[in-house]
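**Q** what's the 3D shape of this:
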Amino acid sequence: MSDTPVPALPVVFRPQRTRFVLLGLGTAVFVVITAVTLMLERLSPAERVSFVFTAALFLGILVLLSRPKVVADDEGVTVVNLTRTRRLAWAEILRVNLRPGDPWVFLDLSDGTSLPALGIQPGIARERAIRDARALRALADARGTGTDAG
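**A** Below is the predicted model:
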């Protein structure tokens, strides 16, 4: 991937379309359920609260699903997945992988483990995910001990 330009730092990789769909859908469902709940006169206050709470819970889950991102800066990479955030130095990243059929990028680490990076996923925007994976790979190659692998 030597022909891939190294992006300027800091850079944030995030599945924008997926995030837009999840947050838009969650907000719309919350607004609709809340509006319908307030318009139904036969509901008790406890029932209203339970409907709004359920809508808020649904929105919260979609916000959680829209959280993943990968932030690269001069010191390293921060991988934000659904519930965990991990900070990596550039030297810890040996390889950036996005193989055909992978749901997201995997980072091969110097401790022998592999870390999924959900912030780069080819679900809705395959070409962008490939471009982002190549950019992150170029950064890892330029800044760390990374090696190029398919």
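
**Q** switch to C-alpha atoms for all contacts and neighbour counts from now on
**A** Will do.

**Q** Please report the distance of the residue minimising distance to the centre of the chain from residue 82.
**A** Most central in the chain under C-alpha atoms, centre = their mean is residue 68, positioned 2.3 Å from the mean C-alpha point. Separation of residue 68 from residue 82 (C-alpha to C-alpha, to the nearest Å) stands at 6 Å.

**Q** Next: residue 43.
**A** Residue 43 is 35 Å from residue 82, by C-alpha to C-alpha.

**Q** which of those two has more neighbours?
**A** It is residue 82, of residue 43 and residue 82, that has more neighbours when counted by other C-alpha atoms under 10 Å, with 16 against 13.

**Q** Three-state assignment for that one, please.
**A** Classification of residue 82 using DSSP: H, G, I helix; E, B strand; the rest coil returns coil.

**Q** doesn't residue 69 make contact with it?
**A** No - with contact defined as C-alpha atoms under 8 Å, residue 82 does not count as touching residue 69 (9.3 Å).

**Q** quick one, what contacts the nearest residue to residue 119 once chain neighbours are set aside?
**A** Closest residue in space to residue 119, ignoring its immediate chain neighbours: residue 69 at 3.7 Å, by C-alpha to C-alpha, 6 or more residues apart in numbering. Counting by C-alpha atoms under 8 Å, 6 or more residues apart in numbering, residue 69 makes contact with 12-15, 79-81, 117-120.

**Q** One more, so I can put them side by side:
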Amino acid sequence: MSDLPALPVTFRPGRTRAVLLTAAVVLFAVITAVALLLERLGPGERLSFVLTGALLAGVPLTLARPKVVADETGVTVVNIVSRRHLDWAEILQVNLRQGDPWVFLNLSDGTSLPALGIQPGIARQRAVADARTLRALVEARSVQDPERSSGDAQS
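**A** Here you go, the predicted model:
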């Protein structure tokens, strides 16, 4: 258990996030530059170009949002438009199978929650390591929860 990271720990798709953030900045900069370089545009039209650039840059910024944060109280999964906090006891299993686009968390209520913060897209090795670390954290925390341990023994 000594090889587990200190809590809190945040998992993010680092390379994918870097690409998306760079794309957002470039998109905004190009559209703003076009607005400034077109001499025939009035101030209102230039402003509309800049606002359009900001809105379009918001798309990759939103796609860069996913993360998984593990802390003493549990795991917070932040996906593109949702955020959910799970107690450690709610997570039964952490899955990242061959071909999965991201990690899935099997929950005690019988559902599965996608955790987009760990995705193999550009960096498969990193995603596999992050999934293993999260799985080890879940297993270590379940041992500390006697109610969960007794529930697992009955299954």
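
**Q** before we move on, the earlier item: structure 2: which residue goes with the residue nearest to the centre of structure 1?
**A** Mapped onto structure 2 by TM-score structural alignment, residue 68 of structure 1 lines up with residue 66.

**Q** what's the spacing between its match and residue 149 of structure 2?
**A** Counting by C-alpha to C-alpha, the gap from residue 66 of structure 2 to residue 149 of structure 2 is 30 Å.

**Q** What segments of structure 2 are helices?
**A** Using DSSP state H, the helices of structure 2 run over 14-37, 43-63, 124-144, 146-154.

**Q** possible to save those helices as CSV with mean neighbour count and distance to residue 88 of structure 2?
**A** Shown next, in CSV, are the helices of structure 2 (neighbours: other C-alpha atoms under 10 Å; distance: least, C-alpha to C-alpha, whole Å):
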stretch, mean neighbour count, distance to residue 88 of structure 2
helix 14-37, 17, 25
helix 43-63, 16, 26
helix 124-144, 18, 6
helix 146-154, 11, 9
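
**Q** now those helices in TSV, with distance to residue 94 of structure 2?
**A** Shown next, in TSV, are the helices of structure 2 (distance: least, C-alpha to C-alpha, whole Å):
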stretch	distance to residue 94 of structure 2
helix 14-37	20
helix 43-63	22
helix 124-144	5
helix 146-154	15
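
**Q** Of all those, which one comes closest to residue 108 of structure 2?
**A** helix 146-154 (9.9 Å; C-alpha to C-alpha).

**Q** So which elements touch that closest one?
**A** Judged by 3 or more C-alpha pairs under 8 Å, 6 or more residues apart in numbering; DSSP states H and E, helix 146-154 of structure 2 is in contact with helix 124-144.

**Q** contacts for the helix it packs on?
**A** 1, 4-5, 11, 13, 70, 88-89, 91-96, 103, 118-120, 148-149.

**Q** Give me the buried subset of those residues.
**A** Neighbour counting over these (16 or more other C-alpha atoms under 10 Å) leaves 11, 13, 70, 88-89, 91-92, 94-96, 103, 118-120, 148 as the buried ones.

**Q** quick check, nearest of the residues you listed to residue 54 of structure 2?
**A** Closest approach to residue 54 of structure 2 among those (C-alpha to C-alpha): residue 13, at 23.2 Å.

**Q** Trace the closest one over to structure 1, please.
**A** So residue 13 of structure 2 corresponds to residue 15, using TM-score structural alignment.

**Q** residue contacts, that match?
**A** Here residue 15 of structure 1 is in contact with 68-69, 119-121, 125, 129 (C-alpha under 8 Å, 6+ apart).

**Q** 7 Å instead?
**A** 119-121 (C-alpha atoms under 7 Å, 6 or more residues apart in numbering).

**Q** Kindly report the same for residue 72 of structure 2.
**A** Here residue 72 of structure 2 is in contact with 7-8 (C-alpha under 7 Å, 6+ apart).

**Q** unless I'm mixing things up, residue 86 of structure 2 is touching residue 71, no?
**A** No - under the contact definition of C-alpha atoms under 7 Å, residue 86 of structure 2 does not touch residue 71, with a separation of 10.4 Å.
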